[in-house]
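J.: generate coordinates for the sequence data below:
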Amino acid sequence: MFKPITIKDIAQALELSPSTVSRALSDSYEINEETKKRVIEYAEKHNYRRNPMASSLRQGRSYSIGVVVCEVANSFFSHAIDGIESVAYGKGYHVIISQSHDAYEREVVNIQHLANRAVDGLLISMSAETKDFSHIINLHAQGLPIVFFDRVIDAFETHTVTANNQKGAMVATESLIDRGFKKIAHLANAPHLSITAERLKGYEDALKQHGIPLDESLIRYCHHGGRIQREVEEAIQYFLNLPEKPDAVFVASDRLSMGCLSAYNKLAPRDEHPAVAGFSNSDVLDLLQADFTCIRQPAFKMGQVAMEMLIQLIESRYPVYDFQNIVLETELIHR
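T.: Purely as a prediction, here's the structure:
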């Protein structure tokens, strides 16, 4: 059975007191450089690692962060997690990643599990199915630091990090208008998500600015956020059954973009496919439609900023009352 080396083992081997070894490993000014060097070299040679449970008991922290996203395979979230980890590990924190798969029940179970593991804080991007926020509100009321990114809620005050969804949606829709398309449909995420309303507003702004009347019949919502492909296919079939089919579609999320293009490939011949523009951080979509135009979010930066803000909450010696809502700009990628 594996038994990791402890501070007591190092102390015994070097004929030092455990407290001296502990202070040397913490780079204390009380320990001379020669002793520090001896201790650190021995610790590295024998693969010593700080015991997080012991540190938690001494300092009241676990040095672990819970991250809740809908799906790690989603390109946006995988890039965001890279950004989160780049900050967390540099600050001495470990990251525990949990996937909701856009299901409310799974989000509740995962968040409760992370809280039971005594994480120091949570980074959350809401699931598409979540309308009841009590599982998060209760943890916040108990003092657990929480920061939202991408999909946020306003149930209580805390830091949030999002993309400029309204502007990104407007730019994406205008890219279709600039190519001569006039009958532009919108495939939207779950109606209650923060990103849905913001991206719908950008779509509407672009139409209005170019004198194109808003047609509510061209807007379809996917309440499960693309988790259920049948729901996406039903929305695309609806567009295909319209007396006047849309000649372009603005799609509101990464997963929906993939589902939309897959559905058109399944349900209609290539010459009936509309032009598509949407939010996506994936390069795989090129394989489905070469001229796919996407709005790319700064996912890595979003993860970095969210993690930095959470660590500020965790390490603050005083209650924090001044919260920031950071909005990052998107980028239009022409294929």
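J.: contacts, neighbours, all on C-alpha from now
T.: Noted.
J.: so what's Leu256 up against?
T.: Neighbouring residues of Leu256 by CA atoms under 8 Å, 6 or more residues apart in numbering: 187, 189, 225-226, 232.
J.: cutoff 6 Å now
T.: Contacts of Leu256 were listed using CA atoms under 6 Å, 6 or more residues apart in numbering, and they are Gly226.
J.: do you know how far it is from Ser19?
T.: 56 Å (CA to CA, to the nearest Å).
J.: try Ser28
T.: From Ser28 to Ser19 the distance is 11 Å (CA to CA).
J.: and Glu34, by the same measure?
T.: Glu34 is 16 Å from Ser19, by CA to CA.
J.: what does Asn32 give?
T.: 14 Å.
J.: contacting residues for the residue nearest in space to the middle of the chain?
T.: Geometric centre of the chain, nearest residue: Phe77, 4.7 Å, by CA atoms, centre = their mean. Neighbouring residues of Phe77 by CA under 6 Å, 6+ apart: there are none.
J.: so which helix or strand takes in it?
T.: helix 75-88 (DSSP states H and E).
J.: check which residues of that helix are buried.
T.: The neighbour-count check on helix 75-88 (16 or more other CA atoms under 10 Å) flags 75-85, 87-88 as buried.
J.: same check, this time on stretch 2-9
T.: For stretch 2-9, a neighbour-count test (16+ other CA under 10 Å) marks 6-7 as buried.
J.: between the two ends of that stretch, what distance do you get?
T.: End-to-end distance for stretch 2-9, by CA to CA: 15 Å.
J.: now do stretch 118-130
T.: Terminal residues of stretch 118-130 lie 23 Å apart, using CA to CA.
J.: what sits up against that stretch?
T.: Contacts for stretch 118-130 (CA under 6 Å, 6+ apart): 64-70, 102-104, 144-151, 190, 224-225.
J.: the residue lying closest to Asp102 once chain neighbours are set aside in helix, strand or coil?
T.: Using CA to CA, 6 or more residues apart in numbering and skipping the chain neighbours, the partner closest in space to Asp102 is Ser127 (4.2 Å). Per DSSP: H, G, I helix; E, B strand; the rest coil, the secondary structure class of Ser127 is coil.
J.: what's the spacing between Ser127 and Ile31?
T.: 50 Å.
J.: one more sequence to fold, the one below, so I can look at both together:
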Amino acid sequence: MKGAPASINDIARALGISASTVSRALGNHPDISADTRSRVMEYAKAIKYRPNALAVGLKHQRSNTIGVVIPEIIHHFFSTIISGIEEVAYSKGLRVMICQSNEDYNREVINIRAMLDHRVDGLLISQSKDTNDLSHFVEVFESNVPIIFFDRFPSELETDRIITDDFQGGKLVTQHLIERGCRSILHLATSENLLVGAERCRGYADTIREAALTFDPNLILLCDTQQKVYAAKEQILAMAPHIDGVFAVNDLSAIAIMNLLMDAGYQIPDTIKVAGFGDDPIASIVRPRLTTVEQKGFMMGKKAIEMLLERIENPTSSFVPRTYKFQVSLNMRDSS
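T.: Predicted structure coming up:
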């Protein structure tokens, strides 16, 4: 078994000097002679001494660590956000602690409290579908730890947030399907808890009405995963003869219903046109290639941590909630 990591006390004992002298030498303090500094540095290198980053950070009232809580790491959109966060963090010499809620409220609470216990300097959070009780977010505010929400956020709280224009995205998709001749469009929606899904659905409904088409709430199904689409197979196939378009709240649901319909003998896009949301890499690989809304995940991640660092650097400034909204674009492909 390996021994404990080398410490300042180990260096002090070996060189016959005080621990405070070693600490100042390692910190390049001007009061320490060049000879002593050289001896300390050489011995520290020889025994592979590494400073305790957490202790150094806490000494300056910073841990230099940012906490990130996301619903799913494997989700392409969230992984691109993480990439944007990491790029900025690396350039600033910061560490990133990442946890996923797996769309589970209790897990989200545990993750956030663990990050507070580890004294993160700030939090970046995208809430789970399962979150109704917001008391754990209030705990963060009361701890005076800056928090920025990205993509998903609690509308009941006054917070900083980085979001996508989901309403406009819903309108873009629905308008496109209408322009392609669709008159009866099924919408695969997500949890009512999530404002992102509610906004996409609102964009869909408003565009249906603006086109003087009949809005039918029965054409909205809560199917936001592949599993839920296949579980609703009988219901979807019963509706299929009466629809000519599908707008899915995400790409994986869009691909699932596209496969389900094609397996049942429907031609995509000739009989039923399909579009998704998110521009997952698989959208351009499946056949037919999926029409979808492109989100700027990487840029959202960069903007989120930049906004968080502003809050960390200016803790005493008056708090006025800020919202930064990224615009979306429609990538038209073969499925529509």
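J.: that older thread, more neighbours: which of Glu34 and Ser19 of structure 1?
T.: For Glu34 of structure 1 versus Ser19, neighbours defined as other CA atoms under 10 Å are more numerous around Ser19 (12 against 9).
J.: any idea which element that one lies in?
T.: Going by DSSP H and E, Ser19 of structure 1 is part of helix 18-25.
J.: what sits closest to Leu267 of structure 1 if chain neighbours are left out?
T.: In space, Leu267 of structure 1 is closest to Gln237, 7.3 Å off (CA to CA, 6+ apart).
J.: translate the one you found into the numbering of structure 2.
T.: Gln237 of structure 1 maps onto Glu234 in structure 2, with residues paired by TM-score structural alignment.
J.: whichever strand or helix holds that match against structure 1, how far on average?
T.: According to DSSP H and E, Glu234 of structure 2 maps onto helix 233-239. Superposed on structure 1, helix 233-239 of structure 2 shows a mean distance of 2.5 Å to its aligned residues (mean CA distance after the TM-score superposition for structure 1).
J.: on average, how far is the strand or helix carrying Ala197 of structure 1 from the matching bit in structure 2?
T.: Using DSSP H and E, the element containing Ala197 of structure 1 is helix 194-209. In the superposition against structure 2, helix 194-209 of structure 1 averages 1.5 Å from its aligned positions (mean CA distance after the TM-score superposition for structure 1).
J.: okay, the next helix or strand after that helix sits on what stretch of structure 2?
T.: The helix or strand immediately downstream of helix 194-209 of structure 1 is strand 219-221, counting by DSSP H and E. On structure 2, the counterpart of strand 219-221 of structure 1 by TM-score structural alignment is residues 220-222.
J.: what does the matching stretch contact?
T.: Contacts to stretch 220-222 of structure 2, defined as CA under 6 Å, 6+ apart, come from residues 187-190.
J.: swap the cut-off to 8 Å and go again
T.: Contacts for stretch 220-222 of structure 2 (CA under 8 Å, 6+ apart): 186-191.
J.: ok, the residues you listed vs Met262 of structure 2, which is closest?
T.: Leu186 (15.9 Å; CA to CA).
J.: show me what counts as buried in whichever strand or helix holds that closest one.
T.: Using DSSP H and E, Leu186 of structure 2 maps to strand 185-189. Buried residues in strand 185-189 of structure 2, counted by 16+ other CA under 10 Å: 185-189.
J.: ok, stretch 131-149 of structure 1 next?
T.: 136, 139-140, 144-149.
J.: need the max-distance pair from those residues.
T.: Spatially, the most separated pair among the buried residues of stretch 131-149 of structure 1 is Leu139 and Phe149, at 17.3 Å (CA to CA).
J.: coming back round to it: next, count neighbours for the residue nearest to Asp102 of structure 1.
T.: For Ser127 of structure 1, using other CA under 10 Å, the count is 27.
J.: and Val109 of structure 2, by the same measure?
T.: Val109 of structure 2: 18 neighbours (other CA under 10 Å).
J.: show me the contacts for it.
T.: His136.
J.: confirm that it sits in a helix.
T.: Yes - with three-state DSSP as the criterion, Val109 of structure 2 is part of a helix.
J.: show me the strands in the stretch 51-200 of structure 1, by range?
T.: 64-69, 94-99, 121-124, 146-149, 160-163, 184-188 (DSSP state E, counting those that start in this stretch).
J.: quick one: closest of those to Ile326 of structure 1.
T.: Of all these, strand 160-163 comes closest under CA to CA, at 4.7 Å.
J.: mean deviation, that closest one versus structure 2?
T.: Mean deviation for strand 160-163 of structure 1: 0.3 Å (mean CA distance after the TM-score superposition for structure 1).
J.: residues contacting that strand, please?
T.: With CA under 8 Å, 6+ apart, strand 160-163 of structure 1 has contacts from 147-152, 297-298, 302, 305-306, 324-330.
J.: so which of the residues you listed sit within helices?
T.: 302, 305-306 (DSSP state H).
J.: put together a markdown table for those, with distance to Leu287 of structure 1 on each row.
T.: Supplementary listing: these in a markdown table, determined by distance: CA to CA, whole Å:
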| residue | distance to Leu287 of structure 1 |
| --- | --- |
| Met302 | 27 |
| Val305 | 32 |
| Ala306 | 32 |
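J.: and stretch 226-244 of structure 1, what's buried?
T.: Result for stretch 226-244 of structure 1 [16+ other CA under 10 Å]: buried residues 226-227, 229, 231-233, 235-236, 239-240.
J.: biggest separation within the residues you listed, which pair?
T.: Largest separation among the buried residues of stretch 226-244 of structure 1 by CA to CA: Arg227 and Leu240, giving 21.3 Å.
J.: which residue in structure 2 lines up with the residue nearest to the centre of structure 1?
T.: Checking with TM-score structural alignment, Phe77 of structure 1 has Phe78 as its match.
J.: what separation do you get for its match and Ala275 of structure 2?
T.: 20 Å.
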